[in-house]
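Undergrad: The following block contains a protein sequence and its predicted model.
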Amino acid sequence: MSRRRKDINYCDEDIPEASSLAVAEPHEISDSLVHEVAQITKLRSGPSGYLGRFLSNGSKGLVSPVKMLVGRESNYAGRGRFTESDKCHVLSRYLPVHGPKHVDHMRSRVYVSQFSSDGSLFVAGFQRSHIRIYNVENDWKIQKDIIARNLRWTITDTCLSPDQQYLAYSSMSPLVHIVNVQSATTVSRANVTEIHDGLDFSTEGFDGEFSIFSVKFSNDGREIVAAAGDDAIYVYDLMENKPSLRIPAHSSDVNTVCFADESGHLIYSGSDDHLCKVWDRRCFVSRGKAAGVLVGHLEGVTFIDSHGDGQYLISNGKDQATKLWDIRKMSSGVSFYMPGATDWDYRWMEYPEHLRNVKHPHDQSLATYRGHSVLCTLIRCYFSPAYSTAQKYIYTGSSEGSVHIYDMVTGNQVAKLEHHEAPVRDCSWHPHYPIMISSSWDGALAKWEFLGEVDTPEVTRLRRRRTTIYYY
């Protein structure tokens, strides 16, 4: 087998605790990130136009939501309502850091967990054959309890179709199964109470067994892209019911894959060969020819999340870092491979201390975020929601049992959610509300929220001093 594998800290606004901050080193934040990405985020999450200028009084800080409400009522913006960026400006301040509250617990490791695109459903995949779909709007009642078919070792990934009609799930095999989520059957036992259609990703000419580690539906629901342990990426045509494309993409296991945007033309992949690659299906010159390579990780890539604009993406690496990339800076096929730690296995060994601050000599990333740990399993990372935060944060699970939230532009760690007693492999931020679910190998699903009134002694003390509460 290849090498894969409750407390909130507050500090006073005017007395920051430097020791509690996790900040990216100055050389790890590029000028283009500060200039370009910062401007995009500001436009999407700052108070708009005259309203912002009038209320800020020249201040560089956040505008008070109370003042914004007054400004809206007085129609300073000339619109009589908040713009989307006004809403983001208010909502992005309220991080889901209070809790956690119990959602569910099983005697099985949680490997994957995600909200649906509209936030009405939540999917959790457990190691011992279970996948549970919760109805978020019905007090987290279990809508579907799925007993997986032909499971090998664990559920490796799940993905809801865009219309939320079907769920695809994968395990350590070349088969991906499809379940009808909206059927009347609550307990869906594979091929006993309900048919779980099997999609065979095996292709002619390849005789070996391989695993599927990542699956994603295309935006139109007609295709599924998969990352496999035979070093390849697969595209499955659901209309034709067969694989339509196999790309020999990497020189080691492909751990993660996703579509770059809604068009489905661009695909991102990440592998144990340390590389992230970009694939353009419109202009394949030859089989296996990537549109570009992104170099910078010193160890294998565990997960990739797209910004959704076909330009930016983030990746988690076994070198204990999350990196932000701009595909306009990718190289044209030159790998600049740099070997990582020798005789090191991330599944049961700590990362060598002397390598923690080593930088790849050809690092093409825009920013590097450190503070979490990527050990034991394929830890996942994400951009925060566009609707409520304008994607101004990056968040990731961590092997020591916590969730880390970073400011994308500054690199500062703005919150750390600590509760679990085992690695947090996956976590998910609700697309519209300040709610996050963390899922862990301790079998627990924990819900974190922003609460308007939190009467802890520390918060009460800060209120009396009229200081702003920061999470670090």
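TA: Okay, I see it.

Undergrad: When you work out contacts or count neighbours from here on, use the C-alpha atoms and nothing else.
TA: Noted.

Undergrad: which residue ranges form the helices in the stretch 351-472 of the chain?
TA: 386-389, 457-464 (DSSP state H, counting those that start in this stretch).

Undergrad: Could you provide these in a markdown table, with additional columns for mean neighbour count?
TA: As requested, the helices of the stretch 351-472 of the chain are exported to a markdown table (neighbours: other C-alpha atoms under 10 Å):
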| stretch | mean neighbour count |
| --- | --- |
| helix 386-389 | 22 |
| helix 457-464 | 13 |
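
Undergrad: show me the contacts for residue 386.
TA: residue 431 (C-alpha atoms under 8 Å, 6 or more residues apart in numbering).

Undergrad: So it versus residue 315, what's the distance?
TA: From residue 386 over to residue 315 the distance is 18 Å, taken as C-alpha to C-alpha, to the nearest Å.

Undergrad: The residue sitting nearest the centre point of the chain: what's it in contact with?
TA: For the chain, the residue nearest the mean C-alpha position is residue 382 (2.3 Å; C-alpha atoms, centre = their mean). By C-alpha under 8 Å, 6+ apart, residue 382 lies in contact with 304-305, 314, 394-396.

Undergrad: also this one, for the comparison:
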Amino acid sequence: MPPKEDAEFNALKKEIEALKETIKGTATSNKDKTLEELSGSLGDPPRVKLSTKKTLKGHIHKVNCVDFAGDNRHLVSASLDGKLIVWDTWTGNKVQIIPLRSSWVMSCCFAKSGNFVASGGMDNMATVHDLNNRDSSGAAKVIRELAGYDGFLSSCKFVDDRRLLTGSGDMKICQWDLESGKRTLELYGHAGDVVTLSLCPGDENIFVTGSVDQTSKLWDLRQKSFVQSFWGHTSDVNSVCFHPSSLAFASASEDKTARFFDLRADQQLGQYQTPGTATSFTCCTLSKSGRHIIAGCDDSTIHAFDMLKTTHLGSLSGHENRITSLSMTDSGLGLASSSWDQHVRIWI
């Protein structure tokens, strides 16, 4: 890449920024009403009054990620203590403790079937464990170590028991065949670390990603490329979450805003900030109805917003440090949060 002071580079950069502004202007001109105007006649949703049902204690270092299995009961958490813990959230008991080769784990995910968990981080590798088989030490057996990254593994999601999607610090997204251990797709499009990804609930070929390049992108595995780009954030996009309708998604950013993007409108429809002193958002999820956006912050609080009216509906307190991850059960009846305070909380 030419140096920034290079005249040609600066000219191209200005041209790209001008094109972005043109696209934004065209999208804005096509918007005849705001989300707030359209939802003004709707009744207010109930305020969020979740409380901590269980506090899961077992990690001895920062917990960076949590993810529910498809049974709405079991949860996996990943911590810088070098452990994955599989929890029974109904009883609060540990089901399995899985030691990792690297303690610098940044992401984890649970297969909906409950058969597998995957994790990765600064070891530049995705590791898949089979929860139904044990190794000689009694821990869940490692069935795949997926190498081939030039940067840290920041995010991972099971498409199904045979396929895994990963995002990494080398700006690429990979799809892996877990039966062969081979990479079947390698996708590029972001201009910075791919930090987060979320699968479309209605189509396993569609997913959305967020990046430190301040954009979110919609991808189609059949086309082997991204099909839409979404601008608006002015800092790193830390988290994205597909809407249950499959027609929109929410995002959370270091720029102290959470936002709501509609795929059909090809633009942002809503923007959300904490009341009083704004704080950076680290993660987000959506309620089963899609009406509530729930976002975690770096000041240890979790906030809920009315997606339609963009109003603040309440906050959840209990953690004592930065919120790192949120996971909603498929049933929509339970929420898990992880934090640098070394704990996982289950909210109902």
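TA: The structure has been received and is ready for your questions. No experiment lies behind these values; they were computed from the predicted model shown.

Undergrad: Please work out the TM-score for the two chains.
TA: Once superposed, the chains reach a TM-score of 0.81 (TM-score structural alignment, normalised by the length of structure 2), with 315 aligned residues with a C-alpha RMSD of 2.8 Å.

Undergrad: coming back round to it: what lines up with the residue nearest to the centre of structure 1 in structure 2?
TA: By TM-score structural alignment, residue 382 of structure 1 lines up with residue 285 in structure 2.

Undergrad: what residues are up against residue 189 of structure 1?
TA: 146-149.

Undergrad: Let me know the helix or strand that it is in.
TA: For residue 189 of structure 1, the enclosing helix or strand under DSSP states H and E is strand 187-189.

Undergrad: Give the aligned range of the helix or strand just after that strand in structure 2.
TA: Counting by DSSP H and E, the next helix or strand C-terminal to strand 187-189 of structure 1 is strand 197-200. Counting by TM-score structural alignment, strand 197-200 of structure 1 falls onto residues 143-146 of structure 2.

Undergrad: how much does that stretch stray from structure 1?
TA: With mean C-alpha distance after the TM-score superposition for structure 1, stretch 143-146 of structure 2 departs from structure 1 by a mean of 2.8 Å once superposed.

Undergrad: what comes up buried for that stretch?
TA: For stretch 143-146 of structure 2, burial by neighbour count (16 or more other C-alpha atoms under 10 Å) applies to 144-146.

Undergrad: Mind checking which of the contacts of residue 189 of structure 1 land in strands?
TA: Applying DSSP state E to the contacts of residue 189 of structure 1, the entries found in strands are 146-147.

Undergrad: out of the contacts of residue 189 of structure 1, which one sits closest to residue 431 of structure 1?
TA: Taking C-alpha to C-alpha as the measure, residue 431 of structure 1 lies nearest residue 146 of those, at 24.2 Å.

Undergrad: what's the counterpart of that closest one in structure 2?
TA: In structure 2, residue 146 of structure 1 lines up with residue 98, judged by TM-score structural alignment.

Undergrad: how about the strands of the stretch 51-200 of structure 1, start to end?
TA: With DSSP state E, counting those that start in this stretch as the criterion, the stretch 51-200 of structure 1 has strands at 98-105, 110-115, 121-126, 130-135, 141-147, 155-160, 166-171, 175-180, 187-189, 197-200.

Undergrad: Specify the angle between the longest one and strand 121-126 in degrees.
TA: Direction vectors for strand 98-105 of structure 1 and strand 121-126, defined by axes from the mean of the first three to the mean of the last three C-alpha atoms, to 10 degrees, enclose an angle of 70 degrees.
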